[in-house]
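**Q** with the sequence up front, the predicted model follows.
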Amino acid sequence: MTKKPYTIQTSPFVVPTTDGKIINEHFGRASDGNSQLSIAHMIAPAGWSEPFQTPEFDEYTFIISGKKQFIIEGETVILSAGESIKIDKHTRVQYSNPYTEPCHYLAVCLPAFSIDLVNREE
């Protein structure tokens, strides 16, 4: 039997979290061992935030619904549904959803997301 030239992901890896955020990694280190690229569907609940970080990967974010706040090198940027952003690696950033509704978004990281490469501040 010949290997198909495509992969359909029907069972993404559910990343365990303690902050209420839902992370479903469709492709990446945890789901299929790909260290070059990761793609995840995320749901940030209302009131969610995480510590500042300076990742060693480029991160692209596309907002599906809701709003998400980014503090990038001291500048506050707010994205709404249908908007997207690329944040270059080695950029200090904080992600949050200080709003009253959840934010659904896609995150693409190059190279793939790894907790060892995110450099979160304490």
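**A** Structure's in. What do you need? Note that the structure is predicted; figures quoted are calculated from it, not measured. Numbers count the residues shown, from 1 in each chain.

**Q** can we go C-alpha only for contacts and neighbour counts from here?
**A** Will do.

**Q** how many other residues sit next to the nearest residue to Pro111 once chain neighbours are set aside?
**A** Leaving aside its sequence neighbours, Pro111 sits nearest to Gln36 (C-alpha to C-alpha, 6 or more residues apart in numbering; 4.4 Å). Applying other C-alpha atoms under 10 Å, we find 14 residues neighbouring Gln36.

**Q** any idea how far Gln36 is from Lys86?
**A** To Lys86, Gln36 is 17 Å away according to C-alpha to C-alpha, to the nearest Å.

**Q** what about the helices in the chain?
**A** 29-32, 115-118 (DSSP state H).

**Q** buried ones in the last one?
**A** Think helix 115-118. 117-118 (16 or more other C-alpha atoms under 10 Å).

**Q** okay, one more to line up with it:
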Amino acid sequence: MKKYTIQKSPFIVPTTDGKTIEEHFGKASTHDDQVSIAHMIAPPGWSEPFQTPEFDEYTYIIKGKKQFTIADETIILEAGQSIKIEKNTRVQYANPFDEECEYLAVCLPAFDFTKVHREDA
């Protein structure tokens, strides 16, 4: 039995906001509910509604900048920087800048639409 898994065909999450989401490991791609790892590209001007997820989320910025609004504080990360946002924290993700933002997101436990708790826009 192999002790590794190479992901050659990540699950492409359908979106309507121009954001690219490729889940390499997680509930949608490998049926793993312990961890999810996704490669994402947020277009200029993109944002999501506030949410209060039931999982920790780690974000590593590969290219561009990403804005995080956490409890009335605005944080901007640039390429090479990372952040951990603890579960049950109200947060909004956005890219209000004029270049795309490429990043990796790791969720523990795995991202789950039923546990993200997005607010109405």
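**A** Noted; the coordinates are in hand. Keep in mind it's a predicted model, so treat the numbers as computed, not measured.

**Q** tm score of chain vs chain?
**A** Once superposed, the chains reach a TM-score of 0.99 (TM-score structural alignment, normalised by the length of structure 2), with 120 aligned residues with a C-alpha RMSD of 0.3 Å.

**Q** sorry, back to before: can you put the helices of structure 1 in TSV and add distance to Leu106 of structure 1?
**A** Output for the helices of structure 1, formatted as TSV (distance: least, C-alpha to C-alpha, whole Å):
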stretch	distance to Leu106 of structure 1
helix 29-32	15
helix 115-118	17
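
**Q** right, so of these, which gets closest to Pro51 of structure 1?
**A** helix 115-118 (10.7 Å; C-alpha to C-alpha).

**Q** so the closest one matches what in structure 2?
**A** The aligned range for helix 115-118 of structure 1 in structure 2 is 113-116, by TM-score structural alignment.

**Q** grab the nearest non-local neighbour of the corresponding residue of structure 1 for Pro43 of structure 2.
**A** Matched across to structure 1, Pro43 of structure 2 falls on Pro45, judged by TM-score structural alignment. Nearest non-adjacent residue to Pro45 of structure 1, counting by C-alpha to C-alpha, 6+ apart: Pro102, 4.4 Å away.

**Q** re the thing from before, give me the residues contacting the match of helix 115-118 of structure 1.
**A** Residues outside stretch 113-116 of structure 2 that contact it (C-alpha atoms under 8 Å, 6 or more residues apart in numbering): 51-55.

**Q** among these, which one sits closest to Ser9 of structure 2?
**A** The closest of those, once distances to Ser9 of structure 2 are taken by C-alpha to C-alpha, is Phe55, at 24.6 Å.

**Q** what's near enough to touch Trp48 of structure 1?
**A** Residues in contact with Trp48 of structure 1 (C-alpha under 8 Å, 6+ apart) are 19-21, 96-98.

**Q** could you rerun that using 7 Å?
**A** Shown in contact with Trp48 of structure 1 (C-alpha atoms under 7 Å, 6 or more residues apart in numbering): 96-98.

**Q** and Glu56 of structure 1, what's its match in structure 2?
**A** Counting by TM-score structural alignment, Glu56 of structure 1 corresponds to Glu54 in structure 2.

**Q** out of everything not next to it in sequence, what's closest to its match?
**A** Nearest residue to Glu54 of structure 2, sequence neighbours excluded (C-alpha to C-alpha, 6+ apart): Lys87, at 5.0 Å.
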